[in-house]
Structure formats: C-alpha cells, structure tokens
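Asker: Sharing a sequence plus its predicted fold:
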Amino acid sequence: MNFHYREQGSVVVKTAGDPIEFSDRFDVIVVGLGTAGAISAITAANKGLRVLGLERLNSMGGAGTNGAIIGYYYGSPGGLFESIDEETRELEAMGYTKSRGVNAEVKKIALERRALDTGATVQYESAVVGVYMEGMAVRGVRWIGPEGIQQASCRILIDATGEAEVCSIMGAEMYGSGRQLDGKMQPFSLPVMAIRDQWVHNMYSDHGYVDQTNQDELTQAILRSACIFTHLPDQYNESTKFLKLAPQLGIREGRFILGEEQVTFADVVADRLSAEPLFYAYSNVDNHAKDIAFESELQQDWAVAASLWGLTLSVPLPLGALIPKGFDNVLVAGRSIAIDHDLAACVRMKRDMQKCGEAAALIAYLALDQGLSVRHVPYDQLRPLLLENGCLRPSNHVGMKDGLSVGEDETNQKVIWLTSLERIKEELAGDKPGIAIWSTRRLGAAINGTLKEWLSQTTADQQNLRKNTAFALALQGDEAAIPHLRDCVRTRDPYVPRTSRKYNQARGYAAIYLLGKLGDVEIVPELLQIMRQRDQFINQSTDIEFINHNDEYFFQYFSFSLMALIRIAERHPGIRGQLLETVVPLVEDPHFSILVTMKPSKDVNYDMADTVRNIVRKKAASWESKVGNAASAP
C-alpha cells in the first residue's frame, strides 16, 4: 500500500509500505463539508452508508454559511438542498433574526442536524494530510484534527474540497486552473454581515485575485480583504449593526480535474451535450473580471463580439465529469469537477453545486450496492435515484435563454438561433444584435456572401446594420469586415448594444478585438497610439455597471489593443520588434498604473499593472526564445 502526502505544503511525496490495519472503517469519506460536500455526506448517510465527513472549518455549508452568500444567483431548482433550506426557514421563524436570504447561521444548524440524524460522523477543524492508495484506488486517508493525527479506511472517497486537494495529493491529473493566458482565476470576494432594519444582510464586493493553492498568497488575501475600507466605515450605528466578517473567502474557481468526461464551453456552444445528465447547471457565463481582453478567444467571441454575457445556459453534467480519469473509487463534488475555465463561470452556482454533491453520493451508493467501480455505474439505474428528490429534473433543461433579471427565469424567452436571412438582417439592424451575430457564426461561412451584399448596400442611416454585419463577418474570419472595424476604432465608437441584461461591450474596443483576431497589420500604428493616449479617453459608456471612471474606460482600450497587437504579431513576426520597443518601456515604467473597479462596487479599485506586465514579459520571453531557437537551428 502506498502513502501519498504533501511535504512543505506543495511537494507530493509517495512512499511504499505494507498494508495497514485501520481502526476506523467507513463506506464513504467526504473530504470538505462545504456547498457540495455537506449534501454529499447527508445523502450518502441517508442511503444507509457509513459516512465520515471531514471539514477544516467549524461548521458545514461552505459558501452559503461560512461564506455568508445567503442569496441564490442562478442555478436550477430541485434536490435535497431545497428541503434543508425549508427547514432553515422553519428554524429561523422560531426566534432568530430574519435574513434576506437563507439564514447562514441557522442553515449550519439544519445541516448538522440532518447529518447527525442520518448517522454520519462529522469531524470539524480537520485537514487531510495524506492518502493511502492501492493502484488507482483509495484505501483510506490520514488527517489532523482536534484529537491529533487520525486515519480511517473508506470504500469510496468523495473529494469536495473545492480545490480537488485530495485528488492532487493522490496524483490525479489536473485539466488545469485559471485562464490559458496567465493562469489567473476569477476574482474573489469577502462579505461582511450586518443587521439593517431588523434583517440580516450580507454586503460584499470583489477584492482582487488570489491563487488559493499558494499559502502565502492566500494569507495575504485574507488579511487585505478583512481590512478593506468598505468593511471599515467610520462607524456602525443602530441602522446598520456589524455582525462579522465571513470566515471563508468567496473563491469562485480553482483546480479542475481531468475527468473521464470533460465538459467545456466549446462543447456547450456547439451543442455537444451529454444525453445522460446527473443534473443541469444553469447560469450565464458570469465572468466577474473586468480584464476580459485576456480571456480565451471563444469567451471573447461570446461576450465581446456578440455581447452575450447575460445569456443563460442549461448545462447537463454527466457521470464522467465527477470521476478523476483512471480512478476506481474516487468522486469529485463541487466546482473542481471536469470542466474548463470558461465554463466554470457558469457551472459554479450554489444550487447546482449542492445537486452535484447529492449526485456524487448517489453514485457512491449504487457503486457500493452493486460492487462496481464508480466508472461502471449503470445510468439506467442511477437515473431513478437522481429523479427521486429532483436532483435531476428534466424541466431544468431550458437550453439558452435571454435572461433579463435574476429570479424571473420563468418569464424569459428560450433562445432559438436564427436561420431566416430576413430575421437575421432585421436583428443586425437593431440594438440587440447579439443573437443574430452568433446565429451567423453557427451558420458558418456559407452566409458570408449574403452578409457582404448587405454591407455593400447599407446607407448612411443604417450604421447598426453595417457595423453589426461587419462583426458577424469578422467572427467568420472574413477580411471584408476590416474597413468597417477600423472605422469603429478610429471614431472610438462609444455605442453599447442592448443584447445582454448588463455588461454589454462598447463597439469601439470590441472592434479592436476583432481586428486582432483577423491579424490586421494596418491598424498597428493606431493601436500603439491608443496605448499612449490615456488622457484622451473620457468615459462615454452608457453601461455604468461595467465602466465607472475614465481610467477603467481607458483600460478596456489599452488591454484590447495590447492583445490585438500580440495576435497580429503572432501572425506577422516582422512587427514584434516595433511592438516591444513601444510597449515594454510603457508597462515597465515604475509609475505605470491602470485601475479598474471590482464588481459590484464602484469604489473598490484594483491596479492591473502587474497583470499587464506579466503578460508582456511572458510574450516577450516567448518571442525571444523562438528567435534563439531559430538562430541555433542547423
């Protein structure tokens, strides 16, 4: 039997040894009793399994309790969590201060009561430090808790740590973490809880970025967030009484496992969806970052070129997405399942992660009941269990919807992609062109001839039709769009479409993104000039939720220009020297600073200078390496 553990917090060490006798034996060990793990432990114990739940904090529930996120954003209804939320409301009515959402402190009680009533063993303030392995199967875990070092065996392990931490220790392969460009993950938040008008409220804003797998970085993030000025007003008074800071940061993203089946944003937009879902996740691609110019091209096609940030998606998650590739008795529950960075902004909502935990427990139950590997659990027998509590609810599969406001999903219209040329033209001429722009992308290059005809026939009063048609052509890679995109850049076109309920992107810098995608060399001097003209950028955006001051407005033009220049230089190596001569001194100036606000506040600023510098340094080193390799080639 092998024992895997971390040394110095990062290096995984593997030691071989003889089989050991465990004093405690469980059917299922759930590591992490947060949003997903708490529901996993309760569900597995409900099915008669002997369950141990290990949690590093002193209560269950994760983001909805310790994280003080008391409301729900999107996510689809159904599942065990709904009855726990109802029990929480009943307990609250017995004399607790009422909460504008699901009462975080009372839900801790409801979860713990359920877990203990079902016979689960719960150990708080306990951190897993090692895993016992035989081949590709976990045999047990070691942890440190209030009673010192302990260990126990399990037949199935559910990693609900949110970071796939146990999977990482046992050697499971990771799909990655963060975006491809620089590994940066979604911004984190930290709520403060207060009583206002006799109700418990949470107040939060995003505070920046953190790699939570780096202990020093995480520590600094916790300290800075606790002292942020929004949490430290001059005084709290009778109208707003301070209760506490949330003891858990609002981490939105971490590691993703490489699963038996990976679900990506590219799959979803291409309609490559599983026919054997465990549950349906439901949300928009809720990217909280303002530096969307540094995201993948696909995400920018979606949210910048088509302004589809607010379009909601129902995503079926299959069995294989919860299984680390190659492992026999390990499941993952929570935001580290087998998805990708782009899709993670959609598949992370509390409702859905609670259902994910329930699904993992039901898979474990069926695998143990039938003596099977978790990979071989038959879906036709799993499906009735998922349907029983509504964890799987076919009515949740609503496809894509043009969501207008949170909490009113039933009134929103299901998106039907356009195929009628007449309808596409009509929509491109309007102020909500996004569905038509993406519809042309789905139709492919066969429609480009028609789009070019429309371009040639537009009159002076048909600006929307001309420019939106150019956007549609650019998404197809057609260079006929270039003159019209250049016009948008040169006029700093401030127009903001109304496709999405919020966070639509201004046409001027969206055109820069598309010119970079097309590799337009002629626009290079103008983009370099933009990056030197901070004082000329006055915020004209009508979308006040996305751009709140001049520096932030300039950052959009600056960041999109930078990335367009990099994409153009990738296709035209001859301009790399010119680009580096201008950009490197600009960003390496010690006084270089460029601020953006953090959602949803208009007051919390974050300096993007280091992010920009790191991107430029990485790209410069890459180009220099290619030159060196070419010079040394025989």
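Answerer: Good, I have the coordinates. Numbering: from 1, shown residues only.
Asker: For the rest of this, base every contact and every neighbour count on C-alpha atoms.
Answerer: Will do.
Asker: Now do the same for Tyr5: helix, strand or coil?
Answerer: strand (DSSP: H, G, I helix; E, B strand; the rest coil).
Asker: biggest helix in this protein, by residue count?
Answerer: helix 609-632 (DSSP state H).
Asker: So which bits of that one are buried?
Answerer: Using 16 or more other Cα atoms under 10 Å as the test for burial, helix 609-632 gives Ala609, Val612, Arg613, Val616, Lys619, Ala620, Trp623.
Asker: name the helices or strands packed onto that helix?
Answerer: helix 576-588 (3 or more Cα pairs under 8 Å, 6 or more residues apart in numbering; DSSP states H and E).
Asker: one more time with 10 Å
Answerer: helix 550-571, helix 576-588 (3 or more Cα pairs under 10 Å, 6 or more residues apart in numbering; DSSP states H and E).
Asker: between it and helix 576-588, how many degrees?
Answerer: Orientation check (axes from the mean of the first three to the mean of the last three Cα atoms, to 10 degrees): helix 609-632 against helix 576-588 gives 150 degrees.
Asker: Need the residues that contact helix 609-632.
Answerer: 181-182, 184, 291, 294, 558-559, 562-563, 566, 569-570, 573, 576-577, 579-580, 583-584, 586-595 (Cα atoms under 10 Å, 6 or more residues apart in numbering).
Asker: Put this next to the previous one:
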Amino acid sequence: MHSMKELNVEVLVVGGGTAGVSAALAAAEAGVTVCLAEFGSGVGGVGTHTGVHVYYLGTHTDMQRKLDREVQEIAGNLGGKVKGFHPEAKKIRLEERLAQNGVTILYDHVAVQVILEGKRVTGVVFESPYEVLRVEAKVVLDCTGNGDICALAGAPFASGREWDGVMHAYSLPPRYLKEEAEIADFLNFDVGWVDSSSARDVSRALLEARKVLWDLPELGDDRLIAVGSQLGVREGRRIVGQYVLTLEDLALDRRFEDVVMRCYTHYDNHALDLANESRFAQIWEGVIGAWKDRIGCDVPYRSFVPVETDGLLIACRALSMDHDTATSFRMQPDMHCVGEVAGTAAALCVQSGRLPRDLEVPALQRRLINRGVLKKDDLVRQSAPWLTLDDDKRAQRNWTLETVRRPEVQRRLIEALGTEQEGPAIWWLWKSGENVIPLLKETLAKSEGKQQRGAAMALALLGDRAGSSCLVRAVEEEAMDAPPGFERFIPPRWIACLILLKELREASCLEVMLDRLQRRNPTARLAAFSQILHVLHYLIAVSEQIPTDTLAKVKQAVNQLLAEPELGEDWQVNMELDTSIRWNIEMTAAYLLALLGEDNGYVILDGYMTDERAYARNMAHRLKARLRQRVVPQDERTEVQH
C-alpha cells in the first residue's frame, strides 16, 4: 500500500480531454494555481486519442483559433498529410501550453473518492500505479466526460433515453492512409451501444469494435495504420443542474440572462430506431423532418451548476441537458468552449471568494467577453429561431413564437402544407398554439391530398383529433413520400402519421398494424427493424383500448414476430455492415406482452437481467420497474407540450 500524499491547489480539473485542457488553460491564464488530473497518458481526448481529428459544427473561441493555428504550424514539421488537424501535433502543443501556464499535470491518476464537507466538494483522492494522492482545491471541475466526479459526490444524474436507458451509439475510428492521396484519414463509423459508465461494458465494446474493423468494406485497399486508443463515446451521465437544457431551447434559439456561451449544432442523433426516442425527437425528426437543420442557443451558467452540490462545476458533455440535446450539443468546438467557460468561472470563484452557485454571473460574462467566448451583443440580442419558410433569413425574425400568432402569418403557413416546406410549416403551426385550430379545421374541410394531411398532422400535434381519419388513411395507404433531407433519418409520411396517431391514442389502425408487424418492405427511409419498433410502440400506446376479443390475435402476432430467426438483424453498423438490434425488439415486445397479461413478457425481460451487455441489462431493469409501478412515463402521455 502507498502512503497518501497531498497536494493543494486553487482549481482542480479532473479529466484532460476536449473540455479539460481548455478549462485548465482558462483558469491558469486567469492567474490561479491549477492541477490537471488525467486517467490516461495524454491530453486532448476524442481528437487526439479516439482519432476524430476534424471539427464538425460547434462554437469556436479566440483561444481555440489561436491553438489551431499553432497546431497547424507544428504539423508542418512532422511530415505527411492529415485530414483535419494533426492529432500528434495537437498533443504536443496542448502540453506545451499547459506547461507554459504552470499547470501541474498528473497522468495515470484515477479519481476514486470525492472529499466532501457537507454538500461542498473540497477535493478528490486519486490512485495511480505509483501513489495515492489527495488533491484539495477551492473549486473542482468535472471534465471527465461522463460526470464521474459529480456522481461520486452524490449529484443526481440521468442516463440514456427515457424509454430504454440506451445511450448514443459509440465509435472506434480506424486511421488509415488513403491510397490515392497519401493522406491520413479516419472512418468515424458507429459500432453499436455501450453503457459508458460501466468499465466492463466499455471493455466489451472495445473488443467488439476491434473485431468489426476487419470487416469494414469502406476501407477497401486503403492501409490501416492505427486504431483509436479509447472509444468514441458520444453520451454518458447527464448531471442534473440548476437548468436542464432542451432540444426545443436549441430549436428556438432560446435566450438566457445568465448566458455564458452559445452552442451550434444539429440534431446529430445517429440512432436509427426512432420509435425508441423521445416524443420531441420523433416530432422533430419524424414529423418535421428537421434532423439536419442547424440549431443552437444560449447556454446558461445554471447548466454548469449541479443542483445539490457546491464547490464543483460540470465542465464536459455531462452538462445539465436532456438526452435529445446530449446527442447534439457534444461537438469538439462546443466542448472546448464549455471547458473555457468553466475554467474562467472557477478562477473567478477563487478570486472573488465565492462558491460556484453564488458567483456573480455579470462579472463572469465580462471576463468571457474579454476572452472572446461571448460578444457584447450576446447579452442583449433577441432570439432568432432556426426554422424559416420561403428562404427568409433568421435575422429577419419573421418566424418567432410571437409572429406566428398573427392571422396573416398563419395563413402563409397553411399555404405551405403539402409542399417541400411542410415540415417548418407544421412546426410553426404547432407553436402557434390553440388559436390556430379553427383555421386548421377549416383547411381540413376545404382542402384535399397532402395539404389536408398536413392540416391533420398539425391538429394532432395540438391534441385535436379532428383529422384522425385523414392520418389513418395515410397509414393504411402506406404513404411513402417524405420531407427533403437525409433519407436514413427522415421516415415516410405514413410513419409520421402513425407517430401522431400514437400520441392521440387513436386505436383505429390496430388491424393494419398487426399486418405491418409481419409484412415489411424495407426502403432507404425505413428499415424492417425500425418499422417493427414503430408498430410495437403504437400497440403499447393503445394497449388499454384493444378489444377483449382481439387480445389473442395481438398476442399471437407478437409471439410470431419473436419467433423470426433473423429478427432485428438488419440494424447497420454503417452503410453496408449489418448487426443486430434483436435485444431491443424482444424487450419492447416483451413489455407489450406483459401489459396484455402474458407471463412470457416477464420471462423475456428476466432473461436479459443477466445479459453480458450492460445496456441490455439496463433496459430490462427499466422496463420491469415501469411495469411494477404502472406509471406512465413522460414519453407515453397523450398530451403534446407546446
């Protein structure tokens, strides 16, 4: 056993990844003493160790831009060409910058205990192969990615989706030499699912991903030269802060008085099982067709502050936000920015003698403006929602929560129904509120075809059943048209209508859905497994309305589905390589059977309780708990929030 050593600093940054390095630099540049503790043997995180060495969306700050220029200069001396930034050059420059600013770096140090004084975090105990180290600090920053320090401190958190607890898909990018260009590139493919808070599941996922690499058809004749040393984890714990950021906030470009940064992204959820996602996600992607549309908003300081803990700031992708937002607000530039905000805030806490939850936000905002994280205009600007019609510019603010209540604007929205602009039109009709319902009903009565269907969809979002028969007809006729966009993530209109019928608890499609459970015609927009899950979730939603004389038929159809030998085998790792989502389909079907009084449903769930895959066990536990409590979760309620 090693005797415990001690170290005292003003700011302790735990995690030297994308956000952690920025946090340490920002705090040190403000003049406080900083220790950066990292469980691995290098800094930079996903960009240097996972191998995702390009930027995709996100907000860039002055510090990031300067660092990128310096990395590019070093890369020129290393030889060869690399897509994006050179990961080794970035490691070199990050370590140089940390050293120049007097940051103490601790590699191979794993956080094992949080030091608490009541609810206040005052330090962290680390173990390494060489020592046990107690680091005390005035402010601790959780830059672990998964919110490990917050969890150790007892802060409440959420994980994964509401339905099954599943987190965003992970990757393990191979780096290869492109034969024709002699340039180092990488392939950021999705392997499958992982519970990133479980060391054993991460180990399993690493082994699984490395096996898949050899079969990737995309690599062709290109030469594999390296594989990321750590998983490309896109989601972990989400710590509950004083404000939980939502995807709707991003879509509406929400303003917050305590803004400390702005994020910029799109709904970059790689999940192909849309039926398992939240109500809002199904509407945004499946009904509005806005998967690829750019979004972003103010990020409030409150999202950095855990609700029940002090002396600690959330400073990574474990920021206080819902699952939908976590799939999107995770890009490297945004995480650089998150770290810079937290480091600046920590230094101000030290220098002002305040705890994080008592920090004067205006003083922090002034510092962030000086650093180029915020602009002065960010403190007084008006929201400019992202979805517009007729090529209107966002800055014109023709499309806001206020303007869409005007009669002339609502008529303009009605005219767009049934056109390529139907998605944004339905969105704004939904956001118009109940005062647009009479106009929608008038349109429903006087129009036909796609415009009539669009009016029915908007009415359903507002909780009105007047257009139900129109939606049912679209499902029965299997309407295959769809809004423009990335085909894999924009389902056909009959699925959009089914999503809305599910919201209304409209059971008229019961017989049709039993047929669709068995009869599938996969397309680029709708894989067989995806159709199955949409049907199962619809049946779950209307389960209490199934006539007694139809129950046996429903149970038989579900059991026949479960007997299919290749059920769920068409879930794709990438564009060509298939794997299986059978586990999820089986448990979703089991939940339905249990609701219908079938003991077999519980048997299936029990079988997954000891599965080697943590994400499968998590789903089984979640569904069994829901069955025990008989509590209808948020994403299964009839009301649609607007």
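Answerer: Thanks, I have it. Predicted, not measured: the structure shown is a model, and the values here were computed from it.
Asker: how about a markdown table for the buried residues of helix 609-632 of the first structure, with distance to Lys244 of the first structure added?
Answerer: Shown next, in a markdown table, are those (distance: Cα to Cα, whole Å):
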| residue | distance to Lys244 of the first structure |
| --- | --- |
| Ala609 | 32 |
| Val612 | 35 |
| Arg613 | 37 |
| Val616 | 40 |
| Lys619 | 43 |
| Ala620 | 46 |
| Trp623 | 49 |
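Asker: Just name the closest of the residues you listed to Arg442 of the first structure, please.
Answerer: Arg442 of the first structure has its nearest neighbour among those in Lys619, at 31.9 Å by Cα to Cα.
Asker: Setting the sequence-adjacent residues aside, check what's closest to whichever residue in the first structure pairs up with Gly123 of the second structure.
Answerer: Using TM-score structural alignment, the partner of Gly123 of the second structure in the first structure is Gly140. Closest residue in space to Gly140 of the first structure, ignoring its immediate chain neighbours: Ser153 at 3.8 Å, by Cα to Cα, 6 or more residues apart in numbering.
Asker: residues in contact with that neighbour?
Answerer: Ser153 of the first structure touches 20-29, 52, 131-132, 138-142, counting by Cα under 10 Å, 6+ apart.
Asker: The second structure: which residue goes with that one?
Answerer: Per TM-score structural alignment, Ser153 of the first structure is aligned with Glu136.
Asker: how near is that match to Leu12 of the second structure?
Answerer: Distance of Glu136 of the second structure to Leu12 of the second structure, given as Cα to Cα, to the nearest Å: 8 Å.
Asker: Find residues that contact each of these two.
Answerer: Between them, Glu136 of the second structure and Leu12 share the contacting residues Cys35, Thr122, Gly123, Val124, judged by Cα under 10 Å, 6+ apart.
Asker: so which helix or strand takes in the aligned residue in the second structure for Gly48 of the first structure?
Answerer: For Gly48 of the first structure, the aligned position in the second structure is Gly31, judged by TM-score structural alignment. For Gly31 of the second structure, there is no host helix or strand (DSSP states H and E).
Asker: Would you enumerate the residues in contact with the nearest residue to Gly31 of the second structure once chain neighbours are set aside?
Answerer: Nearest non-adjacent residue to Gly31 of the second structure, counting by Cα to Cα, 6+ apart: Ala347, 7.5 Å away. Ala347 of the second structure makes contact with 10-11, 23-24, 26-34, 138-139, 353, 364, according to Cα under 10 Å, 6+ apart.
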